[in-house]
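**Student:** only geometry, no sequence info:
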């Protein structure tokens, strides 16, 4: 089964001419047409502690991307659109650090945003993926490479298969701008414990820095955002809002598409380090 699932993931990754939405649609179609091969919501939640444990199989990765991938992508894209203008001073070389990247959805959302703004082809990305799950990390690398090819972008990917308490953030780079992405991890207690250490490393990243954090407004997420703001007190700018987001997505518990509304908390910070 694992080989069959790997083939499906690879096939879907080749469909991304129009961005992550193509991959998501392809994976939803597969999931919907093969119910006997899928995990149930209860089985997935039990094994992964409601998606907070590292994924260990392609079957778990497929369930996760179908159940949560579109929501994660849309919230990161919305935050980017509300807080930055990449067309005012477009950079040729951009560094991206994706913390607890999972299958790379936040980085893919950033790439989609660059494409929508017409600056993808002139952008070269230095991407650092930090993720404890080998399955998720391998998929993230594949999808980012495939999307970069579709958009005509140069991309150089560096992978760290480790938890965030052992993360090593690259402090020096030829890139003048660094984008730090925290997508749907700030509600996890073990991630919250690493925020003081991560903040110290982020503060030392040379050049102009932007941090983007998104998460549904869970009680645990509120704690995470409070810690983040406290530890990032060196940031020059701080943007923190909650939005009710409504979009069409596939609901795994109902096995159908419908309109979904969720309250997302999103924060953006920026600072310059020499």
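**Tutor:** Okay, I see it. What you see is a predicted model, and the numbers here were worked out from it, not measured in a lab.

**Student:** Going by C-alpha atoms from here, please, whenever you check contacts or count neighbours.
**Tutor:** OK.

**Student:** ok, and the closest non-adjacent residue to residue 246?
**Tutor:** Among residues not flanking residue 246 along the chain, residue 261 sits closest, at 4.2 Å (Cα to Cα, 6 or more residues apart in numbering).

**Student:** Just the residues contacting the one helix or strand that neighbour maps to, thanks.
**Tutor:** Per DSSP states H and E, residue 261 falls inside strand 256-273. Residues outside strand 256-273 that contact it (Cα atoms under 8 Å, 6 or more residues apart in numbering) are 75, 79, 83, 203-217, 234-251.

**Student:** could you give the angle of the helix ranked longest in the chain to strand 256-273?
**Tutor:** With secondary structure taken from DSSP state H, the chain has its longest helix at helix 58-83. Angle, helix 58-83 to strand 256-273, by axes from the mean of the first three to the mean of the last three Cα atoms, to 10 degrees: 60 degrees.

**Student:** another one to put next to it:
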């Protein structure tokens, strides 16, 4: 169980911005803190060494803050763009929306936060309830994800319950009973990881045991490893399904450059996949 006192004070302060202006305000608040307190935070070299170029699970607050400042905004925008396109093909109504959401390798909950922001901006917050399952091997990342999602949902008026699993995906256990009858599976920037690809058969087997309507939304960089992971994920999905989105997309976004200490506009390329099926 997570206690709020273990959350870094600077993250908690930035959460006040999250509750007012969503994830963008949270991100900009952490960037401002990072830029003004470089001696108290990790350098790129320190982060690269301690996390094996962000390939290892995060172990402390400073690593979590650096990761957010360096990478989270692009990850958030990618998830938000995919979810916006995906939800154009999903039935959402003004009366009642009840979903089970499973965020695989959730990190600090960026994809789930993008979902909550999207629901609020679309005007469905007060008639939406979500049973959120966060799966992540990093304890610090998982604690932050749970804390941020609960705070944002409360601020937006979204009814949210949160379950957490501190484990790798090959050890994950998915809920077989789904009172919501609809499940949204989120995979953000994980499908290119070899260990995740090795877990996909286990995960998709568990997905197929959950009754009801399913939507899977996956995004990641346009790398050969990511394309390989997407192809494996698509081939493991049920034979009878609707492919809602399957494309590569390029867009420009403003971002803070941690190695230079300034804002700049960068070109981002991402691969999107969204599938829908019924069990």
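**Tutor:** The structure has been received and is ready for your questions. Predicted, not measured: the structure shown is a model, and the values here were computed from it.

**Student:** Now list the buried members of the contacts of strand 256-273 of structure 1.
**Tutor:** When those are checked for burial by 16 or more other Cα atoms under 10 Å, the buried set is 75, 79, 203-207, 209-217, 235, 243, 249-251.

**Student:** Surely residue 132 of structure 2 and residue 162 touch.
**Tutor:** Yes - counting by Cα atoms under 8 Å, residue 132 of structure 2 does reach residue 162; the two are 4.8 Å apart.

**Student:** which residues in the stretch 101-250 of structure 1 form strands?
**Tutor:** Using DSSP state E, counting those that start in this stretch, the strands of the stretch 101-250 of structure 1 run over 124-130, 154-160, 177-183, 207-216, 237-251.

**Student:** and the residue nearest the centre of structure 2, how far is that from residue 244 of structure 2?
**Tutor:** With distances taken as Cα atoms, centre = their mean, residue 111 lies nearest the centre of structure 2, 2.3 Å away. For residue 111 of structure 2, the distance to residue 244 of structure 2 equals 18 Å [Cα to Cα, to the nearest Å].

**Student:** Can you tell me what residue 245 of structure 1 aligns to in structure 2?
**Tutor:** Applying TM-score structural alignment, one finds that residue 245 of structure 1 aligns to residue 251 in structure 2.

**Student:** number of nearby residues for the residue nearest to that match when sequence neighbours are not counted?
**Tutor:** Spatial nearest neighbour of residue 251 of structure 2, chain neighbours left out: residue 268 (5.4 Å); criterion: Cα to Cα, 6+ apart. When counting by other Cα atoms under 10 Å, one arrives at 15 neighbours for residue 268 of structure 2.

**Student:** ok, now residue 255 of structure 1?
**Tutor:** 13.

**Student:** what does it align to in structure 2?
**Tutor:** So residue 255 of structure 1 corresponds to residue 261, using TM-score structural alignment.

**Student:** Relative to residue 42 of structure 2, how far out is the nearest residue to its match once chain neighbours are set aside?
**Tutor:** Nearest in space to residue 261 of structure 2, with sequence neighbours left out and distances taken as Cα to Cα, 6+ apart, is residue 35 at 6.7 Å. According to Cα to Cα, residue 35 of structure 2 and residue 42 of structure 2 sit 11 Å apart.

**Student:** Comparing these two, which residue is more hemmed in?
**Tutor:** residue 42 (18 against 15).

**Student:** Trace that one over to structure 1, please.
**Tutor:** In structure 1, residue 42 of structure 2 lands on residue 39 (TM-score structural alignment).

**Student:** same question, residue 202 of structure 2
**Tutor:** Aligned counterpart of residue 202 of structure 2 in structure 1: residue 197 (TM-score structural alignment).

**Student:** Around its match, count how many other residues there are.
**Tutor:** Neighbours around residue 197 of structure 1, by other Cα under 10 Å: 14.
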